[in-house]
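Chemist: Sequence isn't available, so here's the structure alone:
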């Protein structure tokens, strides 16, 4: 059996569609379909039925899918084990992080790290969603909460402080009782900082919302209202001031998360040290 065919079938099962599997695997969806057809021919079983525009698993497909998921999990574990055993300080490491933090804080550290280790190729992904370490969508994840499940190692990099910010002209023109607020939506809608902002706002309305903190900064700077923003994006921005200056900050931990199987691979270790200390020896 060609195990690669099984891997593509497992990717289809996990993603739920040919297009989703192609996105995760980084290939064309026609390749996924061809691999599934090859697996069906090898097993002499019909695994997938086309119903209209949807592909659904047959009963045989359901049984094979259960086995394929287990095999795919073990194959990824084997890949991580092999990666962790390699001695060369080279290869590609993918880091996933919140986009604003990635650009402002991580990018300079990774640029310096790449200069020190020219054999490394680094990919820094701003998260549209949380990348899966299990599926190797990323090797290292930067999170604002510590993971509670999985065979993962979490290292605290520090804390992110959030405060209320607004444009000075807005504060001068609008009394506190009439303040309008700039809120979060999408992946940030249930975040601790949004919950805190809702408590502060009370009955006062949210006039503007965005799913990107960079846009919230721009809205606040343009006089759109009061936003809760991370200090690293605002403390040197002359367009914004904290509201009020002495309000205690909301603090969230910043966690570097890596699969435990891979944490001692030289390339991974170099990136971890580079992100913790600013450079890797």
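Modeler: Great, that's in hand. None of these values were measured; they are calculated from a predicted model.

Chemist: going forward, measure contacts and count neighbours with C-alpha atoms only.
Modeler: Noted.

Chemist: part of a strand, is residue 160?
Modeler: Yes - using DSSP: H, G, I helix; E, B strand; the rest coil, the assignment for residue 160 is a strand.

Chemist: For the lengthiest helix in the chain, buried residues please.
Modeler: Assignment by DSSP state H gives helix 59-85 as the longest helix of the chain. Neighbour counts over helix 59-85 (16 or more other CA atoms under 10 Å) mark 61, 64-65, 68-69, 71-72, 77, 80-81, 83-84 as buried.

Chemist: Check it against this one:
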């Protein structure tokens, strides 16, 4: 297949229209359309269904797109590796992690990292869903579950501990629970229902309370730990929060201190093909040092 036509096809499949692909490629809409038509003619297969609202890949087009996406992802990886300087790490680096961990623990440490490596162009993507590293949606991730893909390298960073926290205002109004059985009489702020929770047994607090009072427990569900933290600060209820987020907040009180939730390991994860990347290695070493210095 003609490489230029394949490049145009990949851009069109990503953009969903000739116009948007042309803007990306700096080509006219008619030039993009001609390239796609020529590719379809050479393959003797339709690659797109044309509709007034845009383009939809045919079954054959989807097969070609999956292959083209893999090829371009590997090329992007190779380009990044080749562009790294011999003396100091430089170039783009995309890191993804959860909203809570990224907002509360990681973000305050980014300035220190970039002071050491100012030529690295860092992008942080906060998302409670796992991005696909093999498809280069990000270069590296900090995850709360071990990777399931065999082509990913993992390095254990630290284990997160969870305890119960509430605001003084809430406890003044509703009383201080002293035993797990007391929790059933309180409003609990728990993680919202989702097909992909950030770690197993995410709502152990609810399970604890339900065990003492059947199904009748007052709960508020939020599908983000940072939102849960903010809600607890305002007196909404009691929540199981990671210690790295709540421990140093003088406005929160640990409730039933001896009651501890599941310990959640965190992993530094990156693709096998990036194992020689200087940018990833220096970020890994920096995070390991920061974890060792902090009460995670």
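Modeler: Sure, I can see it. Bear in mind the structure is a predicted one, so any value in this text is a computation, not a measurement.

Chemist: still on that earlier bit, could you dump the buried residues of helix 59-85 of structure 1 to JSON lines with distance to residue 49 of structure 1?
Modeler: Shown next, in JSON lines, are these (distance: CA to CA, whole Å):
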{"residue": "61", "distance to residue 49 of structure 1": "9"}
{"residue": "64", "distance to residue 49 of structure 1": "14"}
{"residue": "65", "distance to residue 49 of structure 1": "14"}
{"residue": "68", "distance to residue 49 of structure 1": "18"}
{"residue": "69", "distance to residue 49 of structure 1": "19"}
{"residue": "71", "distance to residue 49 of structure 1": "23"}
{"residue": "72", "distance to residue 49 of structure 1": "22"}
{"residue": "77", "distance to residue 49 of structure 1": "30"}
{"residue": "80", "distance to residue 49 of structure 1": "34"}
{"residue": "81", "distance to residue 49 of structure 1": "36"}
{"residue": "83", "distance to residue 49 of structure 1": "37"}
{"residue": "84", "distance to residue 49 of structure 1": "40"}
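
Chemist: For the stretch 51-200 of structure 2, which segments are assigned as strands?
Modeler: 54-57, 91-97, 120-126, 140-143, 152-160, 162-166, 188-191 (DSSP state E, counting those that start in this stretch).

Chemist: where along the stretch 101-250 of structure 2 do the helices fall?
Modeler: 110-116, 168-174, 204-213, 225-233, 243-246 (DSSP state H, counting those that start in this stretch).

Chemist: okay, now the aligned partner of residue 217 of structure 2 in structure 1: neighbour count?
Modeler: Taking TM-score structural alignment, residue 217 of structure 2 has residue 205 as its aligned residue in structure 1. As a burial measure, residue 205 of structure 1 scores 14 neighbours (other CA atoms under 10 Å).

Chemist: Could you report the separation of residue 205 of structure 1 from residue 215 of structure 1?
Modeler: Distance, residue 205 of structure 1 to residue 215 of structure 1, by CA to CA, to the nearest Å: 19 Å.

Chemist: Ok, residue 243 of structure 1 next?
Modeler: Taken as CA to CA, the span from residue 243 of structure 1 to residue 215 of structure 1 is 19 Å.

Chemist: which of these two has more neighbours?
Modeler: residue 243 (17 against 12).

Chemist: Could you find the counterpart of the more buried one in structure 2?
Modeler: Correspondence of residue 243 of structure 1 to structure 2, assessed by TM-score structural alignment: residue 255.

Chemist: what's the answer for residue 254 of structure 1, then?
Modeler: In structure 2, residue 254 of structure 1 lands on residue 266 (TM-score structural alignment).

Chemist: Tell me who's in contact with its match.
Modeler: Going by CA atoms under 8 Å, 6 or more residues apart in numbering, residue 266 of structure 2 touches 142-146, 156-160.

Chemist: how about 10 Å then?
Modeler: The contact partners of residue 266 of structure 2, taken as CA atoms under 10 Å, 6 or more residues apart in numbering, are 142-146, 154-160.

Chemist: Once you drop chain neighbours, what's closest to it?
Modeler: What sits nearest to residue 266 of structure 2 in space, not counting adjacent residues and going by CA to CA, 6 or more residues apart in numbering, is residue 144, at 4.6 Å.

Chemist: cool, and residue 239 of structure 2?
Modeler: Leaving out its chain neighbours, the residue that sits closest to residue 239 of structure 2 by CA to CA, 6+ apart is residue 189, at 4.9 Å.

Chemist: What of residue 177 of structure 1?
Modeler: residue 204 is the one closest to residue 177 of structure 1 (CA to CA, 6+ apart), at 7.7 Å.

Chemist: quick one on the thing from earlier: could you say which helix or strand holds the match of residue 254 of structure 1?
Modeler: strand 264-271 (DSSP states H and E).

Chemist: and the angle from the very next helix or strand once past that strand to helix 59-83?
Modeler: Remark: after strand 264-271 of structure 2, the chain's next helix or strand is helix 278-293, criterion DSSP H and E. Relative orientation of helix 278-293 of structure 2 and helix 59-83, computed by axes from the mean of the first three to the mean of the last three CA atoms, to 10 degrees: 80 degrees.

Chemist: Would you indicate which residues of helix 278-293 of structure 2 are buried?
Modeler: So, applying 16+ other CA under 10 Å, buried residues of helix 278-293 of structure 2: 278-280, 282-284, 287-288, 290.

Chemist: Hmm, residue 24 of structure 1 is touching residue 13, no?
Modeler: No - when contacts are counted by CA atoms under 10 Å, residue 24 of structure 1 is not listed as touching residue 13 (11.7 Å).

Chemist: can you pull the contacts of the counterpart of residue 226 of structure 1 in structure 2?
Modeler: Under the alignment defined by TM-score structural alignment, residue 226 of structure 1 is paired with residue 238 of structure 2. Contacts for residue 238 of structure 2 (CA under 10 Å, 6+ apart) come out as 164-167, 170-171, 177, 183, 186-190, 205, 219-220, 228-229, 231-232, 253-255.

Chemist: do that again at 7 Å, thanks
Modeler: By CA atoms under 7 Å, 6 or more residues apart in numbering, the contact list for residue 238 of structure 2 reads 164-166, 187-189, 232.

Chemist: Kindly report the same for residue 264 of structure 1.
Modeler: With CA under 7 Å, 6+ apart, residue 264 of structure 1 has these contacts: residue 84.

Chemist: Residue 77 of structure 2 versus the aligned partner of it in structure 2, what's the distance?
Modeler: Residue 264 of structure 1 maps onto residue 276 in structure 2, with residues paired by TM-score structural alignment. Residue 276 of structure 2 sits 11 Å away from residue 77 of structure 2, going by CA to CA.

Chemist: picking up where we left off before, okay if I get the buried residues of helix 278-293 of structure 2 as a markdown table plus distance to residue 249 of structure 2?
Modeler: A markdown table is the format used below for these (distance: CA to CA, whole Å):
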| residue | distance to residue 249 of structure 2 |
| --- | --- |
| 278 | 36 |
| 279 | 33 |
| 280 | 32 |
| 282 | 30 |
| 283 | 27 |
| 284 | 27 |
| 287 | 22 |
| 288 | 24 |
| 290 | 19 |
